[in-house]
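Chemist: model the structure of this input:
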Amino acid sequence: MTAQKYTVLLYSDDQLIRERMRLAIGPRPADDVEVTFVEADTHGAVLRTLDGSEIDLLVLDGEAAPAGGLGIARQVKDDYTDSPPVLLVIARAADRWLASYANVEATILHPIDPMETAGIVADLLRKRKI
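Modeler: Below you'll find the predicted structure:
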């Protein structure tokens, strides 16, 4: 079986968080899903990457500063007609209602669980190619 190839943008102002995201997802989150990562550490870098590249999934740190992933998600959903799905990493389960307001497709909690994260990422990417 040949794996579908996807590009995932990881956003956090913290390099350690981006590394944890990358490790949790891995290069092959499922047998049929292969991932290449692009990283952004600022709000502007996220938007420039979206404008210049084909991105299949955004994984955004809801706790990033000064621009949090929640605000970026909302802007992307409002400004990009065919926006990629968003997986938002949040610190509190209670913030899931805010994520739904921003039209985020999925959330995961800090600390990032690799099994849960890989499964969610694979599902979101498979839906993207349909």
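
Chemist: going forward, measure contacts between C-alpha atoms and count neighbours the same way
Modeler: Fine.

Chemist: over to Gly71. Which of the three states is it?
Modeler: Secondary structure, DSSP: H, G, I helix; E, B strand; the rest coil: Gly71 is helix.

Chemist: for it, which non-adjacent residue is spatially closest?
Modeler: Spatial nearest neighbour of Gly71, chain neighbours left out: Ala102 (7.6 Å); criterion: CA to CA, 6 or more residues apart in numbering.

Chemist: Proceed likewise with the subsequent sequence, for comparison:
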Amino acid sequence: MTSPHAAGSPAQASSPEGVHRVSVLLYSDDITVRDAVRAAAGRRPARDVEVVAWRECATAEAVIEAMDAGGHDVVVLDGEATPVGGLGLCRQLKNEIFRCPPILVLTGRPQDAWLAGWSLADEVVPHPLDPIAVSDAIASLARSRVAAAG
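Modeler: The predicted model follows:
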């Protein structure tokens, strides 16, 4: 279980050129899903958002440790991960971490959007992953995180 503390302030706010530099925590037990998310977002998911660091986790325990350590601006959780799915993990993180970073959950299908609502996710993208939807969601969450810190 995580402690009810702040998950760290944004790792990097915005640069003088107006680019938001962010750190992303990515959880999936499937390396192909992690690869697909990183490829979809790329280094620059938007003109004003740059991903400066990826922290990949293959287990829920690793996610909890990483969240306790703090320093992540955006979190991406795979709802189809096993044995601990990203939807339940999202709800746990949102309920236990003060000022939890914004979370994108990846659902198994579009009809699972209601589960994402239950999980308290900030954004949702269904499988199969649309690279534009993934990069747009990460950019949107990065902007919201930086705006909340400012």
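
Chemist: and the gap between the counterpart of the residue nearest to Gly71 of the first structure in the second structure and Ala36 of the second structure?
Modeler: Aligned counterpart of Ala102 of the first structure in the second structure: Ser119 (TM-score structural alignment). Between Ser119 of the second structure and Ala36 of the second structure the distance is 23 Å, computed by CA to CA, to the nearest Å.

Chemist: same check, this time on Val146 of the second structure
Modeler: 25 Å.

Chemist: what does Asp136 of the second structure give?
Modeler: 14 Å.

Chemist: residue in the first structure matching Pro128 of the second structure?
Modeler: Checking TM-score structural alignment: Pro128 of the second structure goes with Pro111.

Chemist: which SS state does Lys77 of the first structure fall under?
Modeler: helix.

Chemist: what sits against it?
Modeler: 83, 102-103 (CA atoms under 8 Å, 6 or more residues apart in numbering).

Chemist: what's the counterpart of it in the second structure?
Modeler: So Lys77 of the first structure corresponds to Lys94, using TM-score structural alignment.

Chemist: ditto for Leu124 of the first structure
Modeler: Aligned partner of Leu124 of the first structure by TM-score structural alignment: Leu141.

Chemist: double-check that its match belongs to a helix.
Modeler: Yes - counting by three-state DSSP, Leu141 of the second structure is part of a helix.

Chemist: pretty sure it is touching His72, no?
Modeler: No - the criterion here is CA atoms under 8 Å, and Leu141 of the second structure misses it with His72 at 11.6 Å.

Chemist: neighbour count: these two, which is higher?
Modeler: His72 (26 against 23; other CA atoms under 10 Å).

Chemist: where does the aligned partner of that one in the first structure sit: helix, strand or coil?
Modeler: Aligning on TM-score structural alignment places His72 of the second structure opposite Ile55 in the first structure. Of the three states, Ile55 of the first structure takes coil according to three-state DSSP.

Chemist: and Ile55 of the first structure, how far from Ala93 of the first structure?
Modeler: Taken as CA to CA, the span from Ile55 of the first structure to Ala93 of the first structure is 27 Å.

Chemist: go on, Gly71 of the first structure?
Modeler: Taken as CA to CA, the span from Gly71 of the first structure to Ala93 of the first structure is 17 Å.

Chemist: comparing the two, which shows the higher neighbour count?
Modeler: Taking other CA under 10 Å, Gly71 of the first structure and Ala93 do not tie; Gly71 has more neighbours (16 against 11).
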